[in-house]
Each structure stands twice: as structure tokens, then as C-alpha cells.
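In: build the 3D model from these lines:
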Amino acid sequence: MFYSTIPEPLCFAFLMIEGQSMMSLASATEPLRAANRLLQREAFRWELCSLDGHPVQASNGLPFHAEPVEIGLSRNHAIFLCGGFRVNPVDERPYLAAMRKAARGGLAIGALSTASHLLARAGLLDGYRCTIHWENRAAFEEDFPHLSPTGTLYEIDRNRLTCSGGTAAMDLMLRIISDRHGADLAQSVANQFHHERIRAANEDQQGGKLQRMNALPQPLQNVIRQMQGNLETPLQIDVLAEASGLSARQLERLFRFYLGMTPVRYYLSLRVERAREMLLYTEQSIMDIAIATGFASTSHFSKWFKEFNSITPTKLRMRSRLKRDRELQDRFVSGDPG
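Out: Alright, predicted model coming up:
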């Protein structure tokens, strides 16, 4: 790990993006503060940065004072990009440039929550394991087919650290604390936040339909995983049943009993859910999204999308863009322009 031989204090910079997740940032920094207090020395140091040193508002509207990122690059061992709301493509360039400069300068590179997307865009995850929040995984895989996000809570691969966001950032930092100062200190830090169990890097995220899947019978889990892996070219139900050692009729009974719908409708729901994520988190055309989720035409896609979401794909994308632009405008109007 990059931090194995660095003397104290181990220093982190957090490059904040407008609309960042406050939960992720707090989960990353508070364990460092608690570790210092329990050790009674400054074993860790951190600072908050923005592109220009102006305050940044989190997704909940709270402002954070910041240092210019140029200063942060000069006095830290690692830098995390803090994700949250999706960054408009036209605004990505300065963040990509800052992270590339950090990498050239030898800093370890990290991402919280959705910021893995920007690291991938900068080419900084090529050849590394990585993860991203489960809600953004489909869009990530479509935009960067050469990368394979693991779906785990966090990943530490040499000098790259990626985290799925939320409280998973705490588990990532507790791992670093444990590696540098022992498991007992890490557990003591976790206890400060009533974090009952330190989760390992290889634990999967629980979100969306995955949250319920572990409670299902194994044959049903197997079929659902087959469905999830074949959204672009959907498999026939009898093929799925045979692969799991079931008849089509047995499979239908299992789906109706445990999930309240037929296998065909559940498969459709998975495809529509993937399409929804792509509409919200990518710039791909509706035609491309329809093809990527196994629909033969945009009209067929729109029909089923509206069936599950009570809104057409076009209207959902338009509403999402308007909402995002309005929220960003409101934050800039109410915030300190610097």
C-alpha cells in the first residue's frame, strides 16, 4: 500500500465538488480525527480543497471553506475527489486536470462515491481495481467498458483508493488506520461512532434489488444473476430455468411466491432499472440506451419504461437535467461567490 512507509502524519487532501455528499466526506475525515484523539498525537492530517479556494456547498446546502487545490497538491500524500451530484460534462475539465497533475506529482489518488467516474474519465483507473456507488455502476460500465467496477464497498489497489460512498468511506479509513496502527485502534475508532462492525474491502454493496437477493433461495439467486449479466441480449426464460435445474413452471412459481411477479416481468424490471440509471447518469442517446438494455426499438423501450416509471424516458431525462441545473443555480445564488 502507498501509505506503508510514509512517516507521520499521513496527509490527505479532499478536493470537493459542488453538490458533494456530506455523508461521504464526514465518514472519511471523522475517523482520522478520532484516531488522532485516541493516539494523543497528530498521526493524520487532512484539509479541504476546492479548485479556486472558494467555499463549496454540499448536496444538503451546507458550505465548506476550502484551500486552493494547488496548495493541497503541494503538502499531502494523497488526494480524494469528493463526488455527489453528477458534474456537467462541460465542467469536468478542471477536476480532471487537477487529478492528473496530482498523479504526475506522485500523490495517491482516491475517489468518494460517484467521483470514480471522473477518475476513470481522466484515465487514472486504467489497470486498477475500482468501485463506485451501486446506483452509478451501470452508467460507469457503459462509459468505460474496459474497466470493471467490482461492486464492493471500497477498493485499495496500490496507490488508487475508490469508495462506493456513504459510510463505506469510514470502513476505508478504518482499514488505513488498522494497517498503520493496528486493529485494536481501528476498532476503538469505530466504537466512537457506534460503527458496530468494520466491513472488509471485499464485501459487496447492498443496494437496489441486491438488498433483497441474499434472502432468496439459491436457484432463484442464480437465475437473477444470469438475468443481470444478460440485459443487452435477454435470455429466454426456459434457458434460464434449465441452467438452474428447474422447469419453466417451477421457476415461475418461485418468482411469483418470492417476488410477486413472473420471471418475464422481473427481467423487464431489471432492464428498465438499468435504463433509468443510464438516462440519469450518462449522456448516451435514448436509442443507444434502448439497445444496451435489450429493446428492439425506442417505441418498445418507451412503452415499458412508462409502464414501470409512469413517465417516458425523454421526460425523465429532461426533468432530471432541469432539476440539476436549478439546484446548482440555487446554491451559487445563495452561496458565497468568492
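In: going by C-alpha atoms from here, please, whenever you check contacts or count neighbours.
Out: Noted.
In: Met99 and Gly110 touch, don't they?
Out: No - with contact defined as Cα atoms under 8 Å, Met99 does not count as touching Gly110 (9.3 Å).
In: so what sits against both of those two?
Out: Common neighbours of Met99 and Gly110, counting by Cα atoms under 8 Å, 6 or more residues apart in numbering, are Leu81.
In: now show me the structure for the sequence below, then we'll compare the two:
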Amino acid sequence: MPPVSEKRLFSHRLRDTNSAFLPARQQEERPTRVGFVLLPHFSMMAFTAAVDALVTANLVQATPLFAFATYGLESTTVRSDLAIDISANATLEQLPLEGEAALDVVIVCGGFRCDLNERAPLSHKLKLAAKRQKVLGGLWNGAVALAHAGLLDRLACAIHPDNHTFARERFPHVQVSHQVMVVTERVLTSAGPSSALEMMLVLIERLHGKDTVRAIREILSSDRIADSNETRLTLAENDPSLPEPLRNLLHLMNSNIEEPLGIEELAAYVGLSRRRIERLFQGHLETTPSRYYLELRITHARRLLLQSDASIANIAVACGFVSSTHFSHCFKDFFGVSPSQARQLRKG
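Out: Predicted structure coming up:
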């Protein structure tokens, strides 16, 4: 039997899926603080896409990675482009750039009907943020506010196409890009809702790596529409980057959780040798077939355990474990707590 420390390590595909439920690391830094300045008539869709990335990042890790707050220009009530009034946390004057509560990232949220004239208090605050080496961002036409503050001179930026003509006329030293998203070391800009999400994922990857972003995508892109307009769930078996024989094997495993197939049975179904199957798993998933199958069943069990009231004994059977005791030992090896403790922690 391998040592416990080895058994608790998921392979990279399923580690992302289970990361929020794994034991927390001892060394934890404070969350990155992000402030959203909401301009009147800001795009609700772009704003929520950006926030969704941060919230989901917190969900896929055992400890929070981000904290965010919203700021109105002069009031804590800001009307969105949907004519829905949003309660901001504070006003622009209260946006913190120093001290323990200081923001690390400041993002201006624009929208289709936002006034593009300069607002002196906002320009002043953005200049202070730049002076203190904060990361700055703009959603939709939020980059216009950065340009008014002189923070985009000789830089490229993404702005909603409707505002390209204005931006080129008003800011001759700013390169208005045809790209939907432009990311530099200190400035992040995007032109709409989808690119707002991608922009935030770039920021998250910089701070916390590709594994965290992969886990976020698994949640937020689960119903992505393919080019063929066919909706495909983002399971590993649907990943076009994997060889078709491997995808067929993953489909077989996913379809046979309660009564797991042996390696020889899998080989017979797909017409490959055992050695060929082992090479496919090692080369593309960095694990063995049996190990991946166990992780898949444990992941399935974790979802049932935390999302249903089924008994632990029934969950063990549904996930192909020979007994509740065997299931409990395997679960604790991976997650550091017993199934009953995990359920109690979730309820708490």
C-alpha cells in the first residue's frame, strides 16, 4: 500500500475538480483585494462576469483567494444598464489605496450608455492608484477613464467597438486595439462580458496558476456551445485535445462507476493492449488507469456525499466500493477527513 501522503494526491485533471475540498495549506497569504468602480449605466453582464471569476476562484480553493468591493462615484446606489439599482459598498472617495485594507486591483466598469466625459475625482484616484503600483482595469469602455487619467499613453487597450471612434479622436497617444482583450503587466482592459471573464482569468492565472483557472473553467464553462452549436459538457471525455481512444476509455469509466470495469475489460472494449492504455493515461493524464478510475469514483462519491442525503453505505455501493469501511479509508486518504466529518463540515 502506498504511503498516505502519496495516496492523497489527485492526478492533475481531478485535482482541479476536488481542490476546494482538499486539506488547506498551512501557508496562506491574504486575499487579493479587488475594487470595482461602477459608472452610472455600467454593464451588469460585464461586471458580473468579472466578479463570477473571482467568486468561483474562492470556491475551487479551500481558502479565499480574493476579496472584492464595489464603489459608486458619489453615491452607494448605482444604476446599471438594466435599470436595476445596485448598492455599492462605498463611494469613490472611500476607495482605499493605503493601509491594511488597501486594494491591489482597481477596475472601472463601463457600459453602452456610460458618459464618456472625464470625471476629475476618478482621474485623481486612478492616478494615485497607478503611483502606488496597483493593477488597473477597464470593462466595456472603462478604459476611457484610464485614458482620461493619462494612464494609457503609448499603450494598447481594448474598448467596446461602439467607442473606438471617440477614443481614437480624443486620445491620439492611446492605441485602440481591435482585440477584445488587452493585458499588460499593470493594465487589463476588455471590450465586453465574455472578454471580461477572460481578462479576470488571466489575472487569476498570474497570481494562482493554471490549475486554479482550469478548475474555474470547469465550473463556468460546463455548458459551453461548440462550433457545431452542439452543447457538450466539459468532461475529460469530451476534451478534443485528448486522443479518441483515451476519450473512449474515459467515457467507459464514467459510465461504469457502480460496477467498475477491470483493465482487461477496458482493453477488450476499445481494442487496445493493456500496455497501450497505460501509456495513454501516463502520457496525457499523468497517472495510471486504475489510479484515475479510483479518483473518478472518489470524486463521484464526494459529490453524492455533499449534495445528497444518501447514507454513506449507499454512496459506497453506488461508487463501486466493496464496503463502507473501504470507502471511508479511501475518502480520508484523499480528503483528510472521513465521509461523516466531511458532511458535517459542509453543513457547518
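In: how about the helices in structure 2?
Out: All helices of structure 2, identified by DSSP state H, fall at 4-7, 12-18, 44-59, 120-131, 143-148, 164-170, 193-220, 244-255, 263-270, 274-285, 289-307, 312-318, 324-335, 339-347.
In: what does the fourth one correspond to over in structure 1?
Out: It stands for helix 120-131 of structure 2. Across structure 1, the stretch matching helix 120-131 of structure 2 (TM-score structural alignment) is residues 93-104.
In: would you mind getting the average deviation of that stretch from structure 2?
Out: With mean Cα distance after the TM-score superposition for structure 1, stretch 93-104 of structure 1 departs from structure 2 by a mean of 2.4 Å once superposed.
In: buried residues in that stretch?
Out: Tyr95, Leu96, Ala98, Met99, Arg100, Ala102, Ala103 (16 or more other Cα atoms under 10 Å).
In: what does that stretch rub up against?
Out: Contacts of stretch 93-104 of structure 1 (Cα under 8 Å, 6+ apart): Leu51, Val69, Leu73, Ile79, Leu81, Ala108, Ile109, Leu118, Leu119, Arg121, Ala122, Leu124.
In: at 10 Å what do you get?
Out: With contact meaning Cα atoms under 10 Å, 6 or more residues apart in numbering, stretch 93-104 of structure 1 is reached by 15-17, 50-51, 69-70, 72-74, 76-81, 87, 105, 107-110, 118-124, 159-160.
In: among these, which ones are in strands?
Out: Leu15, Met16, Ser50, Ala78, Ile79, Phe80, Leu81, Ala108, Ile109, Gly110, Arg160 (DSSP state E).
In: pick out the most distant pair among those.
Out: Ser50 and Arg160 (20.4 Å; Cα to Cα).
In: picking that back up, ok, of the contacts of stretch 93-104 of structure 1, which come out buried?
Out: 15-17, 50-51, 69-70, 72-73, 76-81, 87, 107-110, 118-122, 124, 159-160.
In: what is the aligned counterpart of His148 of structure 2 in structure 1?
Out: Per TM-score structural alignment, His148 of structure 2 is aligned with Arg121.
In: thought that match was touching Glu92?
Out: Yes - Arg121 of structure 1 is within contact range of Glu92, at 9.0 Å (criterion: Cα atoms under 10 Å).
In: ok, now how distant is the aligned partner of Val189 of structure 1 in structure 2 from Asp16 of structure 2?
Out: If you follow Val189 of structure 1 across to structure 2 using TM-score structural alignment, you land on Ile216. Ile216 of structure 2 sits at a distance of 8 Å from Asp16 of structure 2 (criterion: Cα to Cα, to the nearest Å).
In: who touches both of those two?
Out: In contact with both Ile216 of structure 2 and Asp16: Val60, Gln61, Lys210, using Cα under 10 Å, 6+ apart.
In: ok, of those residues, which come out buried?
Out: So, by 16+ other Cα under 10 Å, the buried ones in these are Val60, Gln61.
In: CSV for the shared contacts of Ile216 and Asp16 of structure 2, including distance to Ser80 of structure 2?
Out: Shown next, in CSV, are these (distance: Cα to Cα, whole Å):
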residue, distance to Ser80 of structure 2
Val60, 29
Gln61, 31
Lys210, 33
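In: and stretch 26-42 of structure 1, which stretch of structure 2?
Out: By TM-score structural alignment, stretch 26-42 of structure 1 lines up with residues 48-64 in structure 2.
In: report the buried residues of the matching stretch.
Out: For stretch 48-64 of structure 2, by 16+ other Cα under 10 Å, it's 49-64.
In: of the residues you listed, which is the nearest to Leu82 of structure 2?
Out: Among those, and counting by Cα to Cα, the member closest to Leu82 of structure 2 is Ala49, at 15.0 Å.
In: could you check the distance from the closest one over to Thr212 of structure 2?
Out: 17 Å.
In: next one: Glu264 of structure 2
Out: To Thr212 of structure 2, Glu264 of structure 2 is 35 Å away according to Cα to Cα.
In: neighbour count for those two, which is higher?
Out: Thr212 (23 against 11; other Cα atoms under 10 Å).
In: quick check: the more buried one touching Leu14?
Out: No - taking contacts as Cα under 10 Å, Thr212 of structure 2 lies outside contact range of Leu14: 11.9 Å.
In: for Arg265 of structure 1, the count of nearby residues, please.
Out: 12.
In: next SSE after the strand or helix carrying it?
Out: For Arg265 of structure 1, the element it lies in under DSSP states H and E is helix 263-281. Sequence order places helix 286-292 as the next helix or strand after helix 263-281 of structure 1, per DSSP H and E.
In: okay, now Ile86 of structure 2: neighbour count?
Out: Ile86 of structure 2, neighbours per other Cα under 10 Å, totals 15.
In: and the aligned partner of it in structure 1, what does it touch?
Out: By TM-score structural alignment, Ile86 of structure 2 lines up with Phe64 in structure 1. Counting by Cα under 10 Å, 6+ apart, Phe64 of structure 1 makes contact with Met16, Met22, Leu48, Cys49, Ser50, His54, Pro55, Val56, Gln57, Ala58.
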